[in-house]
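1. Got a predicted structure plus its sequence, pasted below:
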Amino acid sequence: MTQPNDLLPEGLEDRLPQEAARITAAMRACLDVLDAHGYDRVRPPLLEFEASLAGRMAGVAAGPNGGLDSRAMFRFVDPASLRTLALRSDITPQIGRIASTSLRDAARPLRLAYCGDTALIRASQLDPARERLQLGAELIGADSVAAASEAVMLAVEALGAAGLTGISVDFTLPDLVDTLAAEALPLAPDRREAVRRELDTKDAGGLKAAGGAAYLPLLYATGPFAEALPALRAVDAGGALKSRLDALEQIAASIGDSARITLDPTERHGFEYQSWFGFTLYADGLRRAAGRGGTYRIAGSDEPATGFTLYIDRLAEAAPDPEAARLIWLPLGHDRAAAAALRTQGWRTRAQLAEGEHPGALGCTHILEASGPAELEPRP
C-alpha cells in the first residue's frame, strides 16, 4: 500500500528492472568502446567544494563565477571544513580538476573516461529530469581537428554499440558571435548578449531590433551540413571563420556516412563552456538529445581539451532490451558446485529459500536437477 511519504520529489524516478537492464547494458557497451580506444576510467567523488566545481570551466556562456552556474547545484555546509559543498551537476569540471592536479604530470594527450550520477536543483520544462547518469570521454591537452574528429567518431561509435540507430550529429560554433563581432561584423560588447539571445530564439525581428541586422543570414545557414556550410561561408565574407569552417568540413569528412550531419551555427543551449566547436547527438526514438560535446579550456590551467557527454538514462528510451540470460531455479539442497559452473557459462541462477516457492512464478525457465538443467513445464 502506497504511503504519502513514498512519493518521490519532482524530476526523480525509480528505474524498474527492465528499464534498469537497458540502462546498464547501454552503459557497459559505451564504456567498452571508450576502453577499447584507450580511454582510462576515473571515478570522481559525488560531492566537492562548490568553488572547485563552479570555477573549473571557462567559456563564452559560463556562469557568474567563470564556470558552471552553482545556482543549479545542491549546496550545503560541510561540518568538517565549514566550507560550502556542492552535489555535482556535471562531471566534466571534475575531470578538468583531476587533469590539472593529480594527473598534471601525465603524458599528453591524456584520455580519460567516466560514468556517474549528477543532480540539479531544478530542471527545464523540456527536460524535467533532475538526476542523470552521465557518461563521457575527455581528450585533454589537444585542441585540433584530429582531436575533435576523434571525439565525435567515438561518441557515434558508443551510441551504435548501445544499440541506437539513426544517429545524427548537429555541429555548432559556440563563440560565433564574438568571433564575427570582433571585426567581420562589428558589434559593440554591450549588444552581443542581446544578439546571441535573438539568434537563440531564431527571431528575425528581434535580431534587427537588437542591432544585429547583419547577423540575419546566420538564421538561414542551418540544416543538412552539405547545404548549410556553403551558406555560412557566404556570410563569412571577411574570412574570420575560414579556419573554423575548414575544420568543420574535415571533421564531417572523418565521420563519413556513420552518422547524418547537420549544422546550426548559432545553437548555444547546453554549451556553457565550449569554445570554437560544439556538437549535439541525436538518435531515432529519443525525445531529447543523446549527448553533447566539443572543445573547451580548463580554467586555472588554461589547458585545451575536447570531449563529450552521453546521458545514459535517456538512451533507455530507444536502446533495445538486452538479451536475457537463461534463469535456472536452484531447489533446496542443490549442488552448489554445479550452480557455480552454470553461472560461469552465462546462466543466471535463483535459489529456493523456503518450501512453497514456485520457480515459474519467480521467472525461472529451467530447474537444476541431478543430471543438469531441465526445462520447466509451463504453469497451467
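-> On my side now, so go ahead. Numbering: from 1, shown residues only.

2. C-alpha from now on. contacts and neighbour counts both.
-> OK.

3. just the helices in the stretch 251-380 of the chain please.
-> 312-315, 336-344 (DSSP state H, counting those that start in this stretch).

4. Just say which of these is most tucked in.
-> Highest mean neighbour count of the helices of the stretch 251-380 of the chain: helix 312-315, a mean of 24 (counted as mean count of other Cα atoms under 10 Å).

5. quick one, what contacts Asp264?
-> Residues in contact with Asp264 (Cα atoms under 8 Å, 6 or more residues apart in numbering) are 170-172, 221-223.

6. ok, and here's another one to check against it:
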Amino acid sequence: MTIPAGLLPEGLRDRLPPQAEAASRLMHRTIVAIGRHGYARVSPPLAEFEESLVGRLKAARAQDLLRMVDPVSQRMLALRPDMTAQVGRIAATRMAHSPRPLRLAYGGQVVKLRATQLRPERELAQVGAELIGRDTVAAAIEILNVALDALAAAGVTDATIDLTLPDLVDTLAGGALPLPAGRAEEVRELLDAKDAGGLAAAGADAYLPLLSACGPLDTALARLRACAGLEILDSRLAGIEAIAAAIGHRATLTLDPTERHGFEYQSWIGFSFFGGGLTGEIGRGGSYALMHDDGSEEPAIGFSLYLDPLVDIGLGVEPARRIFLPLGHDPVAAMALRREGWITIAALDETDDPSALGCDHSFEQGAPVAVAVVARG
C-alpha cells in the first residue's frame, strides 16, 4: 500500500510559520531564564542504548521507549521519551567528579511510544533543569523558583503548582499504617484512582482519609494533619509549608498527596505545573534518586516543561517587521535594516509583489514605506 504524499505517522506533525519560529523562540527564552540561575546547558543525543535510558533513575521503567536495532553495534537503541535520564547519565559519568550540587539545563525534542487523550502528540519539545546532589527543601524551593521564572519568560500567567507525595504509601506502609507484604502497589493504584470502595474491599480502610486530603494547599495540609497515625509525615509537611511560604506569592499551590501516575521514580515530593488558558499540565518534576554504576544513589531534584501547548495557544508568536527590497537595492542599507530588526525580503525579478510576499513595508528611496496589504480570497 502506497503511503499518501505528506502523510506523517500518528502523533507527529510539521510546525509551519509562524509557530515554528515561536517554538524556537520559547525554547531560547526558557533556557536563558534557567541559565540565569547558574544551570549550565548540556545537549545529549536523541537516541541511546536502551539500558542507558532506564538504568539511571530508580524505579524508572522502559514502557515508553520507541526502540530500534543499531545497525552498527547490533544493540537495541531507544529514542528518548524524556531527557531527565540522559542528564542523569551525564552527571553520573562524564561529570561524576564535578562539584555538587551540580546544576544542569537542557532543551530538545523527545519522542513518546504512545500519545494520550490529553496530549495526542508523540514528539514534544522539552526544556528543564536538574539539581544533582541535593533534594532538600531548599533545593525544592530553588528548582520551583527556576521553573516559575522559565514559565514567566515563556509568557505563562496564573501559574498553578500541584504538589504530591509520591512515596507516601511506602512511607506509611512501613510504619504508621502497615500493609501485608505485596499489597502496597495495589493500595497505591487504588489511591491514584480515588477508589474508596476498592480500598475498603482491600482491607485498607486506614488509607481512606487520604482521599479527602487534597485541594487548596492550606485545606489539604490541615486534613492530612488530622489523619490519625500520620505523625511520621510531620517533617515532610513542615517542608511543604516552607515551600509554600517561599513561593506561594508566585503561584497557586494545591496538594494531592496520593497522586502517583507519572511520578513512578520520584521520591518525597513531586509537582505538576499548570497555567492560565492552558488545558492539562504543562510540566512536572520532583525529587528522585540518581543511580551510579557502583550501585550508590545520589539525591537529585528537577523539572521538565513542555512547550508545544504554549505554542498552540499563540505564546511566542510575534508580529514580524517584513520589508521588501526592490531590485537594485543598496546591500549596505539592507544590512543596516536587518541590524535594526527588520526581516528583509529581496526581489528576485520584476514580478515579485511586496504584499503577496507578506511584507508590510517596502524600501523606497532609502526609507521604509508602508505597503497596503491587499486582501486575497
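-> All right, it came through fine. Bear in mind that the values here come from a model prediction, so they are computed numbers and not experimental data.

7. TM value for the aligned chains?
-> Remark: TM-score between the superposed chains equals 0.94 [TM-score structural alignment, normalised by the length of the second structure]; 370 aligned residues with a Cα RMSD of 1.6 Å.

8. hmm, back to that, if you rank the contacts of Asp264 of the first structure by neighbours, which is first?
-> Phe171 (27 neighbours; other Cα atoms under 10 Å).

9. quick one on the thing from earlier: if you look at the contacts of Asp264 of the first structure, which of them are in strands?
-> 170-172, 223 (DSSP state E).

10. So what's the residue count around Ile143 of the second structure?
-> Neighbours of Ile143 of the second structure using other Cα under 10 Å come to 25.

11. which residues in the stretch 1-150 of the first structure form helices?
-> Under the criterion DSSP H, counting those that start in this stretch, the stretch 1-150 of the first structure contains helices at 17-36, 50-55, 92-100, 145-161.

12. Kindly name the residues of the second structure that line up with the first one.
-> In this case it means helix 17-36 of the first structure. Using TM-score structural alignment, helix 17-36 of the first structure corresponds to residues 17-36 of the second structure.

13. Can you give me the buried ones in the matching stretch?
-> Residues of stretch 17-36 of the second structure classed as buried: 19, 21-23, 25-27, 29-35 (neighbour count, 16 or more other Cα atoms under 10 Å).

14. could you dump those to TSV with distance to Gly88 of the second structure?
-> Output for these, formatted as TSV (distance: Cα to Cα, whole Å):
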residue	distance to Gly88 of the second structure
Gln19	31
Glu21	30
Ala22	29
Ala23	25
Arg25	26
Leu26	24
Met27	21
Arg29	23
Thr30	20
Ile31	18
Val32	21
Ala33	21
Ile34	18
Gly35	18
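
15. Which members of those residues define the maximum pairwise distance?
-> Gln19 and Gly35 (24.1 Å; Cα to Cα).

16. circling back: now the helices of the stretch 251-380 of the first structure in JSON lines, with distance to Phe271 of the first structure?
-> Shown next, in JSON lines, are these (distance: least, Cα to Cα, whole Å):
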{"stretch": "helix 312-315", "distance to Phe271 of the first structure": "19"}
{"stretch": "helix 336-344", "distance to Phe271 of the first structure": "45"}
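
17. Ala142 of the first structure is nearest to which of those?
-> Here helix 312-315 is closest among the helices of the stretch 251-380 of the first structure (Cα to Cα), at 25.8 Å.

18. Show me what that closest one is packed against.
-> helix 17-36, strand 131-140 (3 or more Cα pairs under 8 Å, 6 or more residues apart in numbering; DSSP states H and E).

19. Switch these over to TSV; also include distance to Arg244 of the first structure.
-> Formatted as TSV, these follow (distance: least, Cα to Cα, whole Å):
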stretch	distance to Arg244 of the first structure
helix 17-36	27
strand 131-140	19
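
20. Nearest to Leu154 of the first structure, out of these?
-> Of all these, helix 17-36 comes closest under Cα to Cα, at 7.3 Å.

21. can you list contacts of the closest one?
-> So helix 17-36 of the first structure is contacted by 40-41, 113, 135, 137, 154, 157-159, 161-163, 312-313, 315-316, 319-322 (Cα under 8 Å, 6+ apart).

22. of all the helices and strands packed on helix 312-315 of the first structure, which lies closest to Leu353 of the first structure?
-> helix 17-36 (21.3 Å).

23. rewinding a little: for the helices and strands packed on helix 312-315 of the first structure, which one sits closest to Thr266 of the first structure?
-> Comparing these by Cα to Cα, strand 131-140 comes nearest, at 23.7 Å.

24. how big's the offset between that closest one and the second structure?
-> For strand 131-140 of the first structure, the mean deviation from the second structure after alignment is 0.6 Å (mean Cα distance after the TM-score superposition for the first structure).

25. try stretch 20-35 of the first structure
-> Mean for stretch 20-35 of the first structure is 1.9 Å (mean Cα distance after the TM-score superposition for the first structure).

26. just to revisit the earlier point, is it possible to export the ones in strands among the contacts of Asp264 of the first structure to JSON lines including distance to Thr266 of the first structure?
-> As requested, these are exported to JSON lines (distance: Cα to Cα, whole Å):
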{"residue": "Asp170", "distance to Thr266 of the first structure": "11"}
{"residue": "Phe171", "distance to Thr266 of the first structure": "10"}
{"residue": "Thr172", "distance to Thr266 of the first structure": "6"}
{"residue": "Gly223", "distance to Thr266 of the first structure": "12"}
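
27. Out of those residues, the closest to Gly270 of the first structure would be?
-> Thr172 (11.0 Å).

28. Which position in the second structure pairs with that closest one?
-> Looks like Thr172 of the first structure aligns to Thr164 there (TM-score structural alignment).

29. Repeat that for Ser371 of the first structure.
-> Counting by TM-score structural alignment, Ser371 of the first structure lines up with Gly366 in the second structure.

30. what's that match in contact with, if anything?
-> So Gly366 of the second structure contacts Ala333 (Cα under 8 Å, 6+ apart).

31. contacting residues around Arg114 of the second structure?
-> By Cα under 8 Å, 6+ apart, the contact list for Arg114 of the second structure reads 64, 122.

32. Kind regards, and thank you for your time.
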